[in-house]
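J.: sequence below, structure please.
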Amino acid sequence: MSMPAAADLPRHQMLIEGKWVDANGGEWFPTDNPFLGKPWAMIARGDNADVDRAIAAAAAAFRGPWRKMSASERGAILRRFGDLVAQNADRLGEIETRDNGKLITEMRGQLRYIPQWFYYFGGLADKIEGRVIPIDKPGVFNFTREEPIGVVAAITPWNSPLMLATWKLAPALAAGNTIVWKPSEFSSASALAFGELFEQAGFPPGVVNIVTGFGSEIGEALVTDPRVAKVAFTGGDATGEQVYGLAARGIKPVTLELGGKSANIVFDDADIPNAIRGVVSGIFAATGQTCIAGSRLLVQRSIHDQVVDGLLALARTAQMGDPLSDATQIGPVTTPGQYRKVLDYIDIARGEGASCVIGGAAATRPECGSGWFVEPTIFTDVKQSMRIAQEEVFGPVLAVIPFEDEEEAIGIANDTQFGLAAGVWTQSIRRALTASERLEAGTVWVNTYRAVSYMSPFGGYKRSGVGRENGMSAIRGYLQEKSVWIDLNGEAPNPFVMR
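T.: So this is what the prediction gives:
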């Protein structure tokens, strides 16, 4: 297949101070369509000078029009933005599918749901309140103020670009902060299309800035700039560790939503057909490219073969192909690097003695075209010590591990450096409650999987992250508390003694 010339591809500029601008160096880079396996657009390749411009614009907007607006005015703008996203949801969803290969059915659903974040946090904007403290010092009035932090650097991944950006933008803006947003170099097109709506909604110039480019080239400048007051990052744990270290240089607060190796636990009293559908949802939906992927299936030994047989039967029916088709159920892997990584992990699993019972190779079906597809893959005979049971694959690869009883299941589930999510399949309310308490994970689903909401906090234990997104917990992460003391006596006490 011939490659299109770069000059023939549409070009997407960056958004800085309310203006669409080329990169400072005048350079561009291609973004690929994973189904076609070739570039479909060109993105401005930012450098540190672009980062500097964007941070300066965000800092000026924070000191100026955005900070001077009332909280109710800011909330109204957020709600208008939600309306605009709703009106453009299908168009934005199609751009995301072309750019990262996720199913159009899922992208449409996400984009139609995203407005709820802007409605919810827009409604919270003027409900941020301090408190009066009945202080133990006579003649003193003490109260607190909740204030925005300042400029927030939002760094987002390629797997659900606008959804995961929204988890940062909506609470940060509602709290009164301004944003410099660096989307993944693999999925910047939808972020820039999203950016077109900010001016229409009434955001003052500089409140939201979008700088595109490679993290290795501009990430450090963005995270370490002293004008950036907070960093919010979603991505792999290795990169998150680097971001955390860079932010620590400036003693900056961070929100980190990182990797996962989530356990989907099926007990022998589960509704087996429902559990099988839930396990498939946890690993083959989104082609396994999700931080909450239930990539470890822990199944009670007495039903092991029954569950595996059911999984095989369902996996064999999965429709692969063009993610823009409503009939497709499994799309391509987003990047060639990730495609090779998934195939490498399959080879590693075989080398360590796991048994591949389905898949285990690149997909060569005619309907997969020239894209980066991997067959839905299931391994049995997996030991907890194997790399496939400990490391995040981020692809459609499931490791099946049997267990004898609840104690062993909880032990295996918690025996990992990650702690983002877990699933429990049981009809026992006692087991549902005790397992959800004992599992070391920020989210535990019982008899369901992959459910999220703007109302419910999301985040990880251990190396899966720091802080929480969504719900009231999220907006608190973008505020800082100030204590104010006012003397009512009118007479200064002994200046040499702490009052």
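J.: for the rest of this, base every contact and every neighbour count on C-alpha atoms.
T.: OK.
J.: count of neighbours near residue 263?
T.: Residue 263 has 35 neighbouring residues, counting by other C-alpha atoms under 10 Å.
J.: which residue packs closest to residue 324, ignoring adjacent ones?
T.: Distances taken as C-alpha to C-alpha, 6 or more residues apart in numbering place residue 104 nearest to residue 324, at 5.1 Å, with adjacent residues excluded.
J.: please generate a structure for the following sequence too, so the two can be compared:
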Amino acid sequence: MLESLNSEFSIRNFVDGKFVEPASKAYLDDVGPATGSTIARVPDSDGRDVDAAVAAAWRAFPSWSRTPAEERSRLLLRLAELIERTSEECAQIESADNGKTVRLARSMDIPRAVTNFRFFATAILHDANEAHVTNDAALNYTLHQPLGVAGLISPWNLPLYLLTWKIAPAIASGNCCVAKPSELTPLTAHRLAELVREAGIPPGVVNIVHGLGPKVGDAITAHPRVPLISFTGGTATGAAVMRNAGPLFKKVSLELGGKNPNIIFADADLDEAVTTSIRSSFANQGEICLCGSRIFVERKAFDRFVDAFVAKTCALRVGDPSDDATDVGALVSAAHLAKVESYVALARSEGEVLAGGTRPSTLPEPLRDGFYLEPAVVRTDRTDCRVMQEEIFGPVVTVTPFDDEAQVVEWANGTRYGLSASLWTRDLDRAHRVASALRAGTVWVNTWLLRDLRVPFGGVGDSGVGREGGRESLRFFTEAKNVCVKIRA
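T.: As a prediction, the model looks like this:
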């Protein structure tokens, strides 16, 4: 597939185990961020395609939901094996489509997609139901049953990683699904569909419909025969999902934006804090919802931290995502680059840009029309300014000194978001105290992005609704039913 990428290459929707053209026969350009040129054509689907996919999913559901967990597990493990076998190809495709470095796709995105399927393939074999004896008069037990068809909408920043995070628990639980990947990064979803078929997963269990959010996303979230929705993306779009799903009383899980604090106390291991903060600020060009975009440093360590942090930022290599030596690749689109640049311009009035924020001037000819930006470090003491309050979702981070624990907790909690937070300290009592006080779904202490798929994941406030991961995912993708059996005396 990688060799086929050009303006003439078209992918198809995947419905009922077949690759099919969109009903409209219309296509969108898929632009490669590295060069700004078209690398594929994507179906411009609409409600007719969603209707066909939902119908296929419901046809497959009776058989799939009755398939023993052991067989579903076997098929998911087979799919994981196929992704792993094609991991280098998938990493190259992901890099070409998203702009992320192939090094990151190879080390994080594709291995996590494999892990998602393996994890839920085994989780369904070890899940337990509750049973209670009531006053020796009755036995109450709980069944967790699939709902039918899950609508799954994933974003462009971690395309295969997050698409599989939704598909794996949905189908492991016995549901069928209609998935919509981002129209900006559809290629690994297409490759996944090929592998789904090769793995022997029955037709209709996994359906993938490509296209724009207002056409395809809205059709999925408002569809009367799609009883649950799992969405990852921007907060404004999440609100639209709720408006569509609410009147139909769907189960909804939303993982939305973040403006995550990264708190460095003076007693921390500053060398490790600097090194990890570079990663948590600029990994994937800062296009990760969990990136620590607001760094707060205790004042007595502020200058030392910032000097080291700025030096490491300036040493990052920005350029060709396919080059293993590159640290920072291209942003996902021209529109997103323009948005991030507008925040850098705003930062010049709201603070001081200590490094970066400009387009690289030394890129070779093929890359000069790509979407690149030098990582930016902004010094500001105004915690209420837009650069500190709004999600930028790019390689832009603020640094701010603080004086005491109470002050930094107030500032850290001072946005409408609450997805994650990081804190750095050698004081274990402080670590527990501050972690408890932070308004966030996940708090990392002396680390970042260290994930265990068994634990709940999600945010508070404008960062989302609900939790996924481990048992939380299995519960979300099923409905609890109580059965009460009278015990004869």
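J.: re earlier: trace the residue nearest to residue 324 of the first structure over to the second structure, please.
T.: If you follow residue 104 of the first structure across to the second structure using TM-score structural alignment, you land on residue 102.
J.: got the contact list for residue 471 of the second structure?
T.: 127, 454-456 (C-alpha atoms under 8 Å, 6 or more residues apart in numbering).
J.: quick check, nearest of the residues you listed to residue 184 of the second structure?
T.: Nearest to residue 184 of the second structure among the contacts of residue 471 of the second structure: residue 456, at 28.4 Å, using C-alpha to C-alpha.
J.: isn't the closest one right up against residue 469?
T.: Yes: Residue 456 of the second structure is within contact range of residue 469, at 5.1 Å (criterion: C-alpha atoms under 8 Å).
J.: so what's residue 220 of the first structure closest to, chain neighbours aside?
T.: Among residues not flanking residue 220 of the first structure along the chain, residue 246 sits closest, at 7.0 Å (C-alpha to C-alpha, 6+ apart).
J.: surely the one you found and residue 219 touch.
T.: No: in this structure, residue 246 of the first structure is not within contact of residue 219 by C-alpha under 8 Å, at 9.6 Å.
J.: all strands of the stretch 201-350 of the first structure, in order?
T.: Using DSSP state E, counting those that start in this stretch, the strands assigned to the stretch 201-350 of the first structure run over residues 208-210, 228-234, 254-257, 263-266, 296-300.
J.: is it true that the match of residue 104 of the first structure touches residue 89?
T.: No: using C-alpha under 8 Å, residue 102 of the second structure is not in contact with residue 89, being 10.2 Å away.
J.: out of these two, which sits in the busier spot?
T.: residue 102 (28 against 18).
J.: I'd like to know how far the more buried one sits from residue 287 of the second structure.
T.: 15 Å (C-alpha to C-alpha, to the nearest Å).
J.: what of residue 144 of the second structure?
T.: Taken as C-alpha to C-alpha, the span from residue 144 of the second structure to residue 287 of the second structure is 36 Å.
J.: span of stretch 283-293 of the second structure from start to end?
T.: Distance across stretch 283-293 of the second structure, first residue to last, is 11 Å (C-alpha to C-alpha).
J.: now that stretch: buried residues?
T.: Across stretch 283-293 of the second structure, burial judged by 16 or more other C-alpha atoms under 10 Å covers 283-293.
J.: now do stretch 256-270 of the first structure: which range of the second structure does it align onto?
T.: Using TM-score structural alignment, the residues of the second structure aligned to stretch 256-270 of the first structure are 254-268.
J.: ditto for stretch 37-46 of the first structure
T.: Taking TM-score structural alignment, stretch 37-46 of the first structure hits residues 36-45 over in the second structure.
J.: hmm, who's touching that stretch?
T.: Under the contact criterion C-alpha under 8 Å, 6+ apart, stretch 36-45 of the second structure has outside partners 5-13, 21-32, 97, 183, 186, 209-212, 215-216, 334, 367, 369-371.
J.: and that stretch, how far from the chain's centre?
T.: The chain centroid and the centroid of stretch 36-45 of the second structure are separated by 22 Å under C-alpha atoms, centre = their mean, to the nearest Å.
J.: in space, what's closest to residue 150 of the second structure - neighbours in sequence excluded?
T.: Nearest one to residue 150 of the second structure, counting by C-alpha to C-alpha, 6+ apart, is residue 177 at 4.6 Å.
J.: identify the residues contacting the residue nearest to residue 324 of the first structure.
T.: Shown in contact with residue 104 of the first structure (C-alpha under 8 Å, 6+ apart): 93-94, 97, 323-326.
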